[in-house]
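>>> Got a predicted structure here, sequence first:
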Amino acid sequence: MKMLRFRSPSISSLAQEVQCTVRLLDDSEISCSIQRDTKGQFVLDHVCNHYSLLEKDYFGIRYVDPEKQRHWLDPSKPVVKQMKCQQPYTMCFRVKFYPQEPIKIKEELTRYLLYLQMKRDVYHGRMLCPFADASYLGACIVQAELGDYDPEEHPTDYINDFKLFPKQSLKLERKIMEIHQNELRGQCPALAELNLLQRAHTLDTYGVDPHPCKDFTGSTAFLGFTAKGFVVFQGNKRIHLLKWADVSKFKFEGKTFYVIGVQREKKLVLTFHTTTPAACKHLWKCAVENQAFYKCTKSSQIKTVSSSSIFFKGSRFRYCGRVAKEVIEASSKIQREAPVVYRCQFGQSRSFISLSHKQLIMNMEPLLPALSSSREHRDSSADNGLLALKDSVCLSPLKPSVTPEEVEIEEIENHVQERQENETTNRMRVEEEWREIHEDTEDDVASTFTISDTPYSPCASLVPTPVEEGQSGLDLLFQSPARLLKELHADPEMQAKLQAEKERELDREGFRQSLCRPASGQQQMQACLRSAARLLVMATGLLMVLFPLLLVLLESDLDISFLHDIRQTPEFEQFHYEYYCPLRRWFLCRLELIMEQLWG
């Protein structure tokens, strides 16, 4: 791992450092220490500098909040204000925008990183494809990592060492071996990776990060964004493709997501419902970003976008960075010598590692002595602590006398201690299993096209809630409830606090009784008049503020972005043409009649 410190000119922020871990596409990790005001662009630049990557506009940093909701790290905002989880922060470096034509990528390094992302998409079931395409993609991966087929080095079932697809049948493995042995012979890793990208970008699910939702009929659907446009899937079938040129606007309200566009010269409005408002907002942001990246010709043309609302701006988002056409132009101007691409070895490859949950559990030893012996070379202090814990279990101090009360206390303490030891053992086993078999959370969230109707609950976590360590906390934990209450009531400080609490409760009760006493008729009338006066003042003030604003919106031609956005909403247009215009015509007619009578 590499460590890098981003220093801020602010002296007050130098002492407030935050540790971040970024998981790369090959499952390796790099760490950095940032300041509390460090923006997301610095973290992205740190990873790109680690790779020596210039074509970095296709990539982004993704993280998952405690509610299992995925987010893209905003480069223009501080990292600390975006992350809602506890430190240290864990993020993932992923492809954010898939290039429409991979052949136009200038450098081999960028194509290799895109290849790693495509391999992840295939592995997690996001790349849905027919049997022939799946066989070719799998063969390209094998050729890129193994090279040419050699009967002396590769056994007859060498493809079993690769875990390429979620469901890998024997027929598919045979077809992959056939293509690898015959069609791809002689191809270097870079050429095999390029062939995979060239075949993958022709598929319907290329670059689709599925967002689960339900349509207006209640059926499950998956929304995605590609270089071509907005797509909708039901099951394994694409049912909608709305090109970016035909998309007019995206908006959301609560858990409802709207797509407004034109299809066959008719206005089209698609409505979808997500599981949570946070998921709907994330879907809206992804839609706005992808539309800006693929549709616009220059980044200077992109304006700030807001969710639809008449008097309130709602959520605002501004795309930052270059668009697809600008990235391709910048790539064509790269003149440096191509950097060296360090590829994963065959034994380190993700596709080579076939994870077996049951085998890992069977091979684990939950005993504390075994854990201490396995870690004796890594941490001598931890080893001594485990040995001391083992000795303390075997030996118990002698007591001069034992009373029935102490026997009961000892039984309770032994029961609590045994339960704590079992929880510690289970937690260590779960953490060890987690480190070995758990993929990054953002892949698990969208690994398959399914929607979970059960909301995530922190109480259902496998990892037990940590208990704060300390002598006083442990003493309180192992004491019996009866003795603990007796000692607390005997404490003079505690008695003073209880007495103060009783006095405050008496004061509150007296105040509640005074409020419940029946008031006289004159007092009730005065209270009613005061309430009516306050309501009249508030209504007058509100009208004095809203009425001029409404006149400015309806009658003026001021070209201000705030007013322009409000005028473009469907609700405001409906109010203007159906209500305000007839009312204005009626008022003008009445005014003309009055003027004629006066000047008659």
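Yes, it's here. Residues are numbered from 1 along each chain as shown.
>>> switch to C-alpha atoms for all contacts and neighbour counts from now on
Noted.
>>> Gly521 - how many residues pack around it?
Other residues near Gly521 come to 9 when the count uses other CA atoms under 10 Å.
>>> quick one: it and Ala532, what's the gap?
Counting by CA to CA, to the nearest Å, the gap from Gly521 to Ala532 is 17 Å.
>>> One more: Val122?
Val122 is 67 Å from Ala532, by CA to CA.
>>> Among those two, which residue is more densely surrounded?
More crowded of Val122 and Ala532, by other CA under 10 Å: Val122, with 22 against 12.
>>> Name the helix or strand for the more buried one, please.
Using DSSP states H and E, Val122 maps to helix 108-123.
>>> Contact partners for Lys84?
Contacts for Lys84 (CA atoms under 8 Å, 6 or more residues apart in numbering) come out as 65-66.
>>> can I assume it sits in a helix?
No - counting by DSSP: H, G, I helix; E, B strand; the rest coil, Lys84 is not found in a helix; it is coil.
>>> Please report how far it lies from Gln69.
From Lys84 to Gln69 the distance is 11 Å (CA to CA).
>>> Pick out the residue nearest the middle of the protein.
Closest to where the C-alpha atoms of the chain average out (CA atoms, centre = their mean) is Arg70, at 1.4 Å.
>>> Can you report how many residues neighbour Met538?
For Met538, using other CA under 10 Å, the count is 12.
>>> Thr276 too?
Each residue near Thr276 was counted by other CA under 10 Å, and the total is 14.
>>> If you tally nearby residues, what's the number for the nearest residue to it once chain neighbours are set aside?
Among residues not flanking Thr276 along the chain, Lys255 sits closest, at 5.7 Å (CA to CA, 6 or more residues apart in numbering). Residues lying near Lys255 (other CA under 10 Å) number 16.
>>> Surely Thr276 touches Phe257?
No - Thr276 is beyond contact range of Phe257, at 11.1 Å (criterion: CA atoms under 8 Å).
>>> At which residues are the strands of this protein located?
17-23, 29-35, 59-64, 70-72, 89-95, 211-215, 220-225, 229-234, 237-243, 247-253, 256-263, 266-273, 305-306, 316-317 (DSSP state E).
>>> Out of these, the one nearest Ser373 is which?
strand 29-35 (27.1 Å; CA to CA).
>>> hmm, who's touching the closest one?
1-8, 13-14, 16-24, 47.
>>> From those residues, list just the buried residues.
For the contacts of strand 29-35, a neighbour count by 16 or more other CA atoms under 10 Å gives the buried set as 17-18, 20-24, 47.
>>> here comes the other one, which I'd like you to weigh against the first:
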Amino acid sequence: MPLPFGLKLKRTRRYTVSSKSCLVTRIQLLNGEFVEFTLSVESTGQECLEAVAQRLELREITYFSLWYFNKQNQQRWIDLEKPLKKQLDKYGLEPTVYFGVVFYVSTVAQLQQEITRYQYYLQLKKDVLEGRIPCSIEQAIRLAGLAVQADFGDFDRYDSQEFLQKFVLFPIGWIQDERVLEEATQKVALLYQNYRGLPAPEAELLYMQEVEKMEGYGQESTPAKDSQGADILLGACLDGIFVKHKNGRPPLVFKWNEINNMTHNKSFFALELANKEESVQFQTEDMETSKYVCRMCLARHKFYKINNSMCLSGCFRPAAVVLTRPFMSPDNLYVNSQNGYYYHSQTSLDRSPLEYVGGSGRLRNGSTSSLTNPQHYMQPSPMSSNPSITGSDVVRTDYVPSQAGTSSLHFFRHCCPL
């Protein structure tokens, strides 16, 4: 088998790479784990995404993408059609790239594979804990109880309130009153005991079905000004493009089927509506922002129109959950750093060495959630669209990345290092 990018393999089975021709990309996954891939400097964002999808044995990659922090510390989705290195060099604040959900579905029941639903669960839990999806105390308690059951299962020593106090159960900084926090944690402990016997996939599904009904689900917004110069939040959601005024006025939503086209000119972003001759125009921070917002909204517009038509035609059918032992490979480096565990892959084609711990089915691979690793909390990720998704990729919900494995397995379940 020829080596990728013309690299030479020494007897040590490690690639000799030149910094001028290769890029070592560090990616944070939704569970907090770090992985590294050595790619060509000309490798596109799509190639990097496919490498991540292969590592996770994820087939339905249409819903996911990669993002980074730009030099203004804003979160931006990678343009998958362009070289990754050029984007990071020109716009990136740091070389780290983040994996996440880019397209949110109207119902998680349409997700076909368990590994897809698991990654969705991690994203939604992250969205809740980081405050992007607001919730009441009652909702937060229900979600926390389900999350504990999903992440820890039926472990007697986890029933106590003292144990739960060590972990992030509620949105960070959300409950300031210690007494209220203690009472809420006690309710979570009681609720958690009621979920005993509930399998992790079912707990995750119940969690997601609760979140998908909440305001803020699948939304991303950016500050802008309307045609009168008033400050607004302009963004995309499942239904269309929304405008939120800061003076308390009801949000305005332009439905996807009402929008003919979207354009940008300098710092202005415009919607061309089907029932109006004039376009609706908004002003963003600068030209780069308007270009990005337009690219994001066009991609989301395309995705949700196709996704909606497929849902109406009954193309999506819930799939049964399948649990099995993942494929093992000895060709990776397992690294323990001060920031946690991560894998260093010398190519985008190999697999991660997962080690089973005892007979519990848990894996010692650093795949920890925010509940299982309170010291290492992930940075927030945005919710937006994939700026370079194609129509053919949207339709293919069983899309298989090039060189990917043949199975889609959920093997990052109970991963708390003890």
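Perfect, thanks for sending it. Note that the coordinates shown come from a computational prediction; the quantities given were computed from them, not determined experimentally.
>>> re the thing from before, farthest-separated two in the buried ones among the contacts of strand 29-35 of structure 1?
So, those by CA to CA: farthest apart are Glu17 and Leu24, at 22.1 Å.
>>> Surely Ser146 of structure 2 and Leu190 touch.
In this structure residue 146 of structure 2 is Leu, not Ser. No - using CA under 8 Å, Leu146 of structure 2 is not in contact with Leu190; the gap is 11.5 Å.
>>> Give me the more crowded residue out of those two.
Leu146 (26 against 14).
>>> related to what we said a few turns ago, spit out the contact partners of the residue nearest to the centre of structure 1.
Counting by CA under 8 Å, 6+ apart, Arg70 of structure 1 has contacts 62-64, 282, 442.
>>> Which other helices and strands does the longest helix along structure 2 contact?
Determined from DSSP state H, the single longest helix within structure 2 is helix 287-312. When contacts are defined as 3 or more CA pairs under 8 Å, 6 or more residues apart in numbering; DSSP states H and E, helix 287-312 of structure 2 sits against strand 259-265, strand 268-273, helix 391-395.
>>> Just name the most buried of the ones you listed.
Each of those was scored by mean neighbour count; the highest is strand 268-273, a mean of 20, by mean count of other CA atoms under 10 Å.
>>> what range in structure 1 matches that one?
Under TM-score structural alignment, strand 268-273 of structure 2 corresponds to residues 256-261 of structure 1.
>>> Mean per-residue distance, the matching stretch versus structure 2.
Compared with structure 2 after fitting, stretch 256-261 of structure 1 has a mean deviation of 2.4 Å; criterion: mean CA distance after the TM-score superposition for structure 1.
>>> got a list of contacts for that stretch?
For stretch 256-261 of structure 1, the surrounding residues in contact (CA under 8 Å, 6+ apart) are 242, 246-252, 267-274, 280, 284.
>>> chain center to it, what's the gap?
Centre-to-centre, stretch 256-261 of structure 1 and its host chain are 22 Å apart (CA atoms, centre = their mean, to the nearest Å).
>>> about what we covered before: pull the residues that contact the helix holding Val122 of structure 1.
By CA under 8 Å, 6+ apart, helix 108-123 of structure 1 touches 25-26, 53, 55, 94-95, 102, 105, 127-128, 141, 163-166, 190, 193-194, 196-197, 338-341, 351.
>>> go on, stretch 178-188 of structure 1?
135-136, 139-140, 142-144, 147-149, 192.
>>> again, but for stretch 224-231 of structure 2
223, 232-234, 245-246, 280-285.
>>> Ala200 is in contact with Gln149 of structure 2, correct?
Yes - here Gln149 of structure 2 reaches Ala200: they are 6.7 Å apart, a contact under CA under 8 Å.
>>> When those two are compared, which one has more neighbours?
Neighbour count, other CA under 10 Å: between Gln149 of structure 2 and Ala200, Gln149 has more, with 27 against 21.
>>> re the thing from before, among the strands of structure 1, which is nearest Met544 of structure 1?
It is, among these and with distance given as CA to CA, strand 305-306, at 26.7 Å.
>>> so what does the closest one touch, helix or strand wise?
Contacts defined by 3+ CA pairs under 8 Å, 6+ apart place strand 305-306 of structure 1 against strand 316-317.
>>> residue range for the strand it packs on in structure 2?
Mapped onto structure 2 using TM-score structural alignment, strand 316-317 of structure 1 covers no residues at all.
>>> next one: stretch 490-499 of structure 1
By TM-score structural alignment, stretch 490-499 of structure 1 lines up with nothing in structure 2.
>>> buried set for that stretch?
For stretch 490-499 of structure 1, it's none, nothing buried (16+ other CA under 10 Å).
>>> same question, stretch 369-388 of structure 1
Buried residues in stretch 369-388 of structure 1 (16+ other CA under 10 Å): 371-372, 383, 386-387.
>>> same check, this time on stretch 77-91 of structure 2
Neighbour-count burial for stretch 77-91 of structure 2 [16+ other CA under 10 Å]: 77-80, 82-85, 87-88.
>>> and if you look at stretch 217-231 of structure 2?
Buried, per 16+ other CA under 10 Å, within stretch 217-231 of structure 2: 217-222, 224-226, 231.
>>> and which of those is nearest to Val180 of structure 2?
Using CA to CA, Tyr217 is the member of the buried residues of stretch 217-231 of structure 2 that lies nearest Val180 of structure 2, at 25.8 Å.
>>> What's the match for the closest one in structure 1?
In structure 1, Tyr217 of structure 2 lands on Tyr206 (TM-score structural alignment).
>>> how much space between its match and Leu554 of structure 1?
In this view, Tyr206 of structure 1 and Leu554 of structure 1 are 46 Å apart by CA to CA.
>>> go on, Leu44 of structure 1?
Going from Leu44 of structure 1 to Leu554 of structure 1 by CA to CA gives 45 Å.
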